[in-house]
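Okay, here's the prediction I keep looking at, along with the sequence it came from:
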Amino acid sequence: MLASLFRTPGGPEVLELAEVPVPVPGPGEVLVRVLAAGVQPADAAVRRGWSPPGTTVELPAIPGNEFAGVVERLGPGSHGWSPGDEVLGFRLLGGHAQYVTAPADQLVAKPATMSWAEAGSLSASGQTAHVALTELGVGPGDTLLLHGASGGVGTVAVQLARHWGATVIGVASAPNHDHLRALGATPVAYGPGLADRIRAAAPTGVTAVLDAAGHGSLDASLDLGAPLDRIGTIVDYPAALRLGLRTLRGPRTATRLAELTDLHTAGALHLTIAATLPLSRAPEAHHLVEAGHTRGKLVLTPWPTG
């Protein structure tokens, strides 16, 4: 099979399209033929040399921690799925390839109403947003300040917070403001005077802050009314440690993912795809993710070129 991999850490240019063996599903695992796989900031961090907590990345490594596709084969003792089932799921690495294995309990059924690109883009951003908002206790009556509101995590977080009864002030670049309004958020632009613009948009203050952008967002959020234990980040852990704020992370689960797919089926969650690129253009996808300001998610397809 073909995969986008890197043999040494570095910039997007270290990614190459290479032929590697199709993985064999182990006990309790499923082999999935990938039809779409999202690209996350975490994938770029792994490519630069970061290892997720409790893991050592062995080279050559294939990034990619979310995917959607068709069940091809079951490993020993695996149950709950059959060849031909359409699924989406998650694993730590290996998603940016034509085939991937994953534990059977890390898959959920793909809704018929969900495109392959949407299905491949949902797990990482969707579950990250769900965990973060749950940890912050966002619910009815809250005013949530969301930095990086138009990205993959932000787009889902806006909708979840609104669905759970909160008002959302979304910080994003100006070209993405109409997008945020369509999702139900009040947009605010980056740049000098940010705190004053947030106060104007939320004159009674904010009650919770989720930073999905970094770049000083936590410092700009300290005096806007939210208690310190309701200000957190999914990206800027050094700043959170320095300021005594929260780092928001938690386990991904099929139960959480199924809740998100149910919301999509009910029309309460819409997924925005910035672009769909072939595996050969994975370096471009990584570059765009690291540059920021992407509206929604970038997705790779299993076709090598296009």
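Good, I have the coordinates.

CA only for contacts and neighbour counts going forward, please
Fine.

Strands of the stretch 1-150 of the chain, residue ranges please.
2-6, 15-19, 29-39, 66-74, 86-90, 99-103, 107-109, 143-147 (DSSP state E, counting those that start in this stretch).

Columns distance to Q127 and mean neighbour count on top of these, output as a markdown table?
Putting the strands of the stretch 1-150 of the chain into a markdown table (distance: least, CA to CA, whole Å; neighbours: other CA atoms under 10 Å) gives the following:
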| stretch | distance to Q127 | mean neighbour count |
| --- | --- | --- |
| strand 2-6 | 24 | 25 |
| strand 15-19 | 26 | 18 |
| strand 29-39 | 13 | 27 |
| strand 66-74 | 11 | 25 |
| strand 86-90 | 10 | 28 |
| strand 99-103 | 17 | 24 |
| strand 107-109 | 13 | 23 |
| strand 143-147 | 16 | 27 |
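
ok, and here's another one to check against it:
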Amino acid sequence: MDSFGGLEKLDLREVAEPHAHAGQIRVRVAAAGLNPMDWIMTANDTAGARFGLSLPTGFGSDYAGTVDEVGTGVTGFAIGDRVFGSAISQSVADYVVISLEGSISLGDGVHHTPDGIDDITASTLSIAARTASAALAVLKLERGDTILIGGAAGGVGIFAIQLARLAGANVIGTGSASSFDYLRGLGAEPVTYGAGLAERVQALAPDGITAATDLYGSETVEAARKLGVPDNRISVIAAQIPGVIGVSGINAAPDTLEYIAELVATGKLQVPIAATYPIEQIRAAAEFQSSRHVHGKVVVKL
């Protein structure tokens, strides 16, 4: 992208091939998973500055692939290692160069891909799984809790539903009627979002709900408060609401992705793939992902 703006600004082009220097590895990307933050952070100058982007900028953050260059001083990674992680606004490209030294604020660097996880699945994990884990961790879910998850059919919801279920909680998830079978397949009791949400949730859970996380906006927060859930058991990821805990992926525990990857590798957590696109169709892939009606993850293959 030579300028920030809508997805019409996104073009496919050849650029100079990057190389790994001291303290870095280069990854030959096989797949790049898309997230809402990819188009949100490039939407305008203000958003770009908030994420530390400079023009021209790449697109996409989550990736999976194989290490093909190792800089001097690097330990723990070798040429041929399968890896995954996130590189902010860089992942939809043949190569990403990852620095292994210094602080990592938004991206989470690089992790070894376990046997049993293909690159397409691995490329969906980093941002969404860390965000879901952080959103639930602050709620301290226990067996017997009933949690309302807003925006449950989205990419973060995939992980939030299943992690909440693994913690022993009952899950009610908001979505459109077309997503109900999908939500049930992940282990949630579906409920339609929109006006009257609190009343519909109360009908589904007459004994009440004990926690909530809003993965979309503020509607779920309002419903949870109406149903008596205290603010310290409500979290949000896409809004700032006084008294309610706001989190993002950077708040996740350091070993979150290793834990999630192991769950996926052992079949305890599934990652539905809504669609895959070749890199030549990156704009179509991003437009589909940004439609907000995607049931599962969207992945670009390279």
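Yes, it's here. This is a predicted model, so every value here is computed, not measured.

How alike are these chains, TM-score-wise?
Remark: TM-score between the superposed chains equals 0.91 [TM-score structural alignment, normalised by the length of structure 2]; 292 aligned residues with a CA RMSD of 1.8 Å.

Columns distance to E118 of structure 1 on top of the strands of the stretch 1-150 of structure 1, output as TSV?
Below are those laid out as TSV (distance: least, CA to CA, whole Å):
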stretch	distance to E118 of structure 1
strand 2-6	20
strand 15-19	23
strand 29-39	8
strand 66-74	9
strand 86-90	10
strand 99-103	18
strand 107-109	13
strand 143-147	22
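
For R242 of structure 1, find the nearest of these.
The closest of the strands of the stretch 1-150 of structure 1 to R242 of structure 1 is strand 143-147. By CA to CA, the value is 18.5 Å.

after superposition, how close is the closest one to structure 2?
Strand 143-147 of structure 1, aligned to structure 2 and superposed, deviates on average by 0.6 Å (mean CA distance after the TM-score superposition for structure 1).

matching residues in structure 2 for the helix or strand that that strand is followed by?
Per DSSP states H and E, the first helix or strand lying C-terminal to strand 143-147 of structure 1 is helix 152-163. With TM-score structural alignment applied, helix 152-163 of structure 1 matches the range 155-166 in structure 2.

Does Y99 of structure 1 touch V30 like I think?
No - judged on CA atoms under 8 Å, Y99 of structure 1 makes no contact with V30 at a distance of 10.4 Å.

To which residue of structure 2 is D178 of structure 1 aligned?
Per TM-score structural alignment, the equivalent position to D178 of structure 1 in structure 2 is D181.

That match and G194 of structure 2, how far apart?
Taking CA to CA, to the nearest Å as the criterion, D181 of structure 2 is separated from G194 of structure 2 by 19 Å.

which helix of structure 1 spans the most residues?
helix 116-136 (DSSP state H).

Have a look at how far, on average, that helix is from structure 2.
Averaged out, helix 116-136 of structure 1 is 0.9 Å away (mean CA distance after the TM-score superposition for structure 1).

in that helix, what counts as buried?
116-133, 135-136 (16 or more other CA atoms under 10 Å).

quick one: what's aligned to V96 of structure 2 in structure 1?
Residue pairing (TM-score structural alignment): V96 of structure 2 is matched to V100 of structure 1.

can you pull the contacts of the closest residue to P52 of structure 1 other than its chain neighbours?
In this structure, P52 of structure 1 finds its nearest non-sequential neighbour in V46, 7.7 Å apart by CA to CA, 6 or more residues apart in numbering. V46 of structure 1 makes contact with P9, P52, V57, P63, according to CA atoms under 8 Å, 6 or more residues apart in numbering.

and the last one, what pairs with it in structure 2?
In structure 2, the position corresponding to P63 of structure 1 is occupied by F59, as judged by TM-score structural alignment.

Count the neighbours of that match for me.
Neighbours of F59 of structure 2 under the rule other CA atoms under 10 Å: 23.

Kindly report the same for P53 of structure 1.
By the measure other CA under 10 Å, the count of residues near P53 of structure 1 is 6.

Give me the distance between the most centrally placed residue in structure 1 and V138 of structure 1.
For structure 1, the residue sitting closest to the mean C-alpha position, by CA atoms, centre = their mean, is S125 at 2.1 Å. Distance from S125 of structure 1 to V138 of structure 1, counting by CA to CA: 17 Å.

do G191 of structure 1 as well
26 Å.

Counting neighbours, go ahead and name the busier of the two.
V138 (24 against 10).

Help me confirm that the more buried one comes into contact with A132.
No - contact status for V138 of structure 1 versus A132: not in contact, 9.0 Å apart, counting by CA under 8 Å.

Now stretch 285-305 of structure 1: buried residues?
285-286, 288-290, 293-304.

which position in structure 2 aligns with W116 of structure 1?
Using TM-score structural alignment, W116 of structure 1 sits opposite D119 in structure 2.

right, I mislabeled it, should have said P12 of structure 1
Checking TM-score structural alignment: P12 of structure 1 goes with L7.

Give me the neighbour count for that match.
Per other CA under 10 Å, the neighbour tally for L7 of structure 2 reads 17.

Find the nearest non-adjacent residue to it, please.
Of all residues not flanking L7 of structure 2 in the chain, R283 sits nearest, at 6.6 Å (CA to CA, 6+ apart).

Can you tell me the SS state at that neighbour?
Using DSSP: H, G, I helix; E, B strand; the rest coil, the structure places R283 of structure 2 in helix.

can I assume it is in contact with L10?
Yes - using CA under 8 Å, R283 of structure 2 is in contact with L10, at 6.5 Å.

could you measure the closest residue to the match of W116 of structure 1 other than its chain neighbours against G109 of structure 2, distance?
Distances taken as CA to CA, 6+ apart put A64 closest to D119 of structure 2, at 5.4 Å, once the chain neighbours are dropped. For A64 of structure 2, the distance to G109 of structure 2 equals 11 Å [CA to CA].

mind checking what the residue nearest to P52 of structure 1 lines up with in structure 2?
Under TM-score structural alignment, V46 of structure 1 pairs with M41 in structure 2.

Ok, G141 of structure 1 next?
With TM-score structural alignment as the criterion, the equivalent of G141 of structure 1 in structure 2 is G144.

V24 of structure 1 corresponds to which position in structure 2?
By TM-score structural alignment, V24 of structure 1 lines up with H19.

Who are the contact partners of G214 of structure 1?
Taking CA under 8 Å, 6+ apart as the contact definition, G214 of structure 1 lies against H147, T233, V235, D236.
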